[in-house]
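1. predicted coordinates and the sequence they were generated for:
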Amino acid sequence: MPARGKPEKYDSLDNVDDAFFLFNKMIHKYPMPSVVEFNQLLGAIVRMKRYAIVVSMCQIDCGFSVLGKMLKLGVEPTVVTFSTLINGLCNQSQISHAVSLFDEMIGQGYRPNLIVYSTILNGLCKTGNTYRAVRFLRMMEERGFEPNIVAYSTVIDCLCKNGLLNEALDLFSEVKVKGIRPNTVSYNCLIHAMCNLGQQKETTRLLNEMVDNNISCDIVTYNVLIDAHCKEGMISEAIEILDTMRKHGIEPNVITYNICIDACCKEGMLAEAKDIVDTMIKQGIEPDVVTYSVLVDGHCLQNQMDKAKSVFQLMIEKGCAPDIHSCNIMINGYCKDACFWAGSKSSDMFDFVGWFMQKW
């Protein structure tokens, strides 16, 4: 019997064509490579983030080919094989196919591991299948797979994003009763939902609970709180929170600054907005397209089209490409500008529209 060939090295694979070449080479080998090698090949393609390729290389109900070929050649797939394919399907938002493959896996007598369950659960949540996700979570528990805090947080976040805060709070309480320690992410999901509903007292209660349990706030927590205060017009309080986070060793990011800049611009506090921009630049954080867009919008709201135009041009000079949103802000500003309708600014408007049409 011929000796088994030397296993290929899949860690160095970075080209899909090479992966296909290896696959064809493998299926013509004698004796057949082990299932471990097939799994390694699929895993290598996943690491390239070419999930569609992994999916296209299978053949059950969804038009797969690797799995079908493996079965035809007598190579028995493992849980890892199914896990890789389910992961690829979920990353392509083909959750129905992923669940079908999961059911097929169980039907063939395979016992899914926690990774497979978590992958399906995450896929259901990402695609907004909230109630299916909750049922799947319960099924995990019934089958003896105790979900970890990551799995629970995923479902809590999904419930919150779909306006089911009470259900999210019930699940959160259940987690604590089971002795599972909540993490920053699970608290952030609830705090964000409460802030959106204006439940400031409940938000404060959760923040105090985090402190009591030695769970640190992160940049997401602070950004949510700052955004909530800004939306309520409490800009000075938002700036105080920004100062507090810095005292706790958490540096604001571009999102933090953009929230504050946007709030100032909406309140007509353009000088204060400019000061915040100067501060972020001193901190080594470059303004992004959102920063420039809110500044442009701030000037447009004050009918300062010359200044809006200057900021827009500065954005381009700094190498920050305008997007469709920032361009729409400018066009909207020109249309609302009284000087434009008086005729003195009409050339600026048409020049901008001409530039816009060429770009898009």
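-> Perfect, thanks for sending it.

2. please count neighbours and contacts with C-alpha atoms only from this point.
-> Noted.

3. report the contact partners of the residue nearest in space to the middle of the chain.
-> With distances taken as CA atoms, centre = their mean, the chain has K126 as the residue nearest its mean C-alpha position (9.2 Å). With contacts taken as CA atoms under 8 Å, 6 or more residues apart in numbering, K126 has the following neighbours: C158.

4. now do D17
-> Neighbour list for D17: empty [criterion: CA under 8 Å, 6+ apart].

5. kindly report the same for M305.
-> Neighbouring residues of M305 by CA under 8 Å, 6+ apart: 299, 333-334, 337.

6. same thing with E202?
-> Listed by CA under 8 Å, 6+ apart, the contact set of E202 reads M194.

7. what separation do you get for it and I226?
-> 16 Å (CA to CA, to the nearest Å).

8. the structure to be compared is supplied as follows:
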Amino acid sequence: MAAEAAPPDSDSENRVAEAAILFKKMLDSGNCKPNVVTFGTLVKGLCANGNNTAAIQLLRKMEEGGCKPNLVIYSMIIDSLCKDTLVADAHNLFSEMTSKGIAPNVMTYTSLIHGVCKLQDWKEATRLLNEMVSKHIFPNVFTFSVLVDTFCKEGMVQEAKSVVKMMIQRDIEPNTITYNSLMDGYCMRGEMDKAKNVFKVMLSKACMVDAHSYSTLINGYCKRKMVDDARILFLEMSHKGIVPNTVTYSTLIDGFCKMGRIQDAQNLFSEMQALGQLPDIQTYSSLLDGLCKNKQFPKAVELLEEMEGRKLDFNIVTYSILIEGLCMAEKVEYAWDLLCSLSIKGIQPDVRTYTIMISGFCNGGLTCEAENLLRKMEEKGCSPDGCTYNTIICGLINNNETSRAVRLIEEMVERGFSADASTMELVINLLSKDKVDPALLAFIERPG
């Protein structure tokens, strides 16, 4: 299957860079002429790191040096382009390849089908399928798995199930990836009985279930607030000899946190580290959110400091969790201090962070501070969105600042944003009262 490429790590990028330097020395010396295998190895490394431009440039150097690119090299670049949804470029390279008499194979077509499916271009996916069959290139398990995965991600589980049936009818055995995708599709729809049935089918087949399978089903249960079922499944993994990975632990920790079972989450957090599974940014963020929502701020701050000490590559989302928690606990001053400290850490607040802080100010009756922050975020190059305006307008109305609210409503409309349901409800409630701010009434009654 044309699976998603893993983000390149710095070591991998460094090795490819070193290989490229060595390769250039080979070319410059003229003593050692690289062959198609040498070119292919370097193209593979560049594609693995998502460096499509350099891969294509290397393809051109092959041609200039009289070394004819083969199907493998073309297919690697086409696959890399499709993973980055650069489908038009992939199509161009595909046309170039076929015009040179290089016939595509099932993996070339599978990569293209994967690319167009990511763009939801079902018509083109069907055309490619028909074209490959007309050339007597028949879809394999990877091709069908791409379709199953895409249909499930789009919520089209019935279509995905039909593809699986078609595979079986053609004596193509669905693999772990196929079944995992189908199970995930049912989980996304909350159809846990059907998801469990797929899981049982996988269990009935030897070596079919992996850690990802368990993580998928555990996530489905957690999303439906069936955390005890998720925990039973988690414990079952060890009996089956399958080691939970960081994703599995993070999923269940998040489930516990969302159910307010912070102690269970913390115990699992400690367990994973004791067993050698390092928490990632998602694990920490889930636990941090749970601690904040349960008003355990000393532990939340301690956890944040631990994250900073580990020098994890986390972003504004993590800090926004703590800022929101502090605001909800009416610790607005601490939230503001944390927001102000971000510039020292080299982190730029985004529109959601500013909106959270504006909401905190409004809930604390600090409407002037809220409006000042609205202006300040603009100065910092972060434009407010519709949610920001609705948040501060609701805050002003709730604090009986209707004249200022009307001014911001007008500003919001001029910027192309509209009032959401909460804002409209507040406005309607105000209009139903005997005493209404004339400015608000004039705004509501104005033509257009």
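-> It's in. Please read these numbers as outputs of a predicted model, since none were measured by experiment.

9. rewinding a little: what residue of structure 2 matches up with the residue nearest to the centre of structure 1?
-> Residue correspondence, TM-score structural alignment: K126 of structure 1 in this structure matches M188 in structure 2.

10. ok, that match to T246 of structure 2 distance?
-> Using CA to CA, M188 of structure 2 is found at 21 Å from T246 of structure 2.

11. same thing with A20 of structure 2?
-> As judged by CA to CA, A20 of structure 2 and T246 of structure 2 stand 34 Å apart.

12. residue in structure 2 paired with N213 of structure 1?
-> Taking TM-score structural alignment as the alignment basis, one finds that N213 of structure 1 is matched in structure 2 by L275.

13. got it, and F350 of structure 1?
-> Under the alignment (TM-score structural alignment), F350 of structure 1 maps onto V406 of structure 2.

14. wait, isn't its match in contact with L441?
-> No - look at V406 of structure 2 against L441 with CA atoms under 8 Å: they stay out of range, at 9.2 Å.

15. higher neighbour count, these two?
-> Each of V406 of structure 2 and L441 has its neighbours counted (other CA atoms under 10 Å); V406 has more, 22 against 14.

16. ok, for the more buried one, nearest residue in space, not its chain neighbours?
-> Setting aside the residues directly before and after it, V406 of structure 2 is nearest to L440 in space (CA to CA, 6 or more residues apart in numbering), at 5.7 Å.

17. so how far is I392 of structure 2 from that neighbour?
-> From L440 of structure 2 across to I392 of structure 2, the span is 15 Å (CA to CA).

18. which one of those two is surrounded by more residues?
-> Comparing L440 of structure 2 with I392 by neighbour count (other CA under 10 Å), the higher total belongs to I392, at 27 against 19.

19. surely the more buried one meets L373?
-> No - at 10.3 Å, I392 of structure 2 does not count as touching L373 under the criterion of CA under 8 Å.

20. any shared contact partners between the two?
-> Common neighbours of I392 of structure 2 and L373 (criterion: CA under 8 Å, 6+ apart): I358.

21. counterpart of stretch 20-29 of structure 2 in structure 1, which residues?
-> Mapped onto structure 1 using TM-score structural alignment, stretch 20-29 of structure 2 spans no residues at all.

22. buried residues in that stretch?
-> Neighbour-count burial for stretch 20-29 of structure 2, counted by 16 or more other CA atoms under 10 Å, picks out 20, 23.

23. thinking again about what came up before, and the match of N213 of structure 1, how far from L288 of structure 2?
-> Taking CA to CA as the criterion, L275 of structure 2 is separated from L288 of structure 2 by 21 Å.

24. higher neighbour count, the two?
-> Using other CA under 10 Å, the more surrounded residue of L275 of structure 2 and L288 is L288, with 27 against 10.

25. what do we get in structure 1 for the more buried one?
-> Match for L288 of structure 2 (TM-score structural alignment): I226.

26. ok, its match - contacts?
-> Per CA under 8 Å, 6+ apart, neighbours of I226 of structure 1: 238-239, 241-242, 256, 259-260.

27. where does it land in three-state SS?
-> Per DSSP: H, G, I helix; E, B strand; the rest coil, the secondary structure class of I226 of structure 1 is helix.

28. how far away is it from V290 of structure 1?
-> Using CA to CA, I226 of structure 1 is found at 17 Å from V290 of structure 1.

29. and if you look at K282 of structure 1?
-> 18 Å.

30. more neighbours, the two?
-> Summary of the neighbour comparison: K282 of structure 1 and V290, criterion other CA under 10 Å, with V290 having more neighbours (20 against 10).

31. to which residue of structure 2 is the more buried one aligned?
-> Under the alignment (TM-score structural alignment), V290 of structure 1 pairs with R352 in structure 2.

32. and what about L242 of structure 1, helix, strand or coil?
-> Going by three-state DSSP, the secondary structure assigned to L242 of structure 1 is helix.
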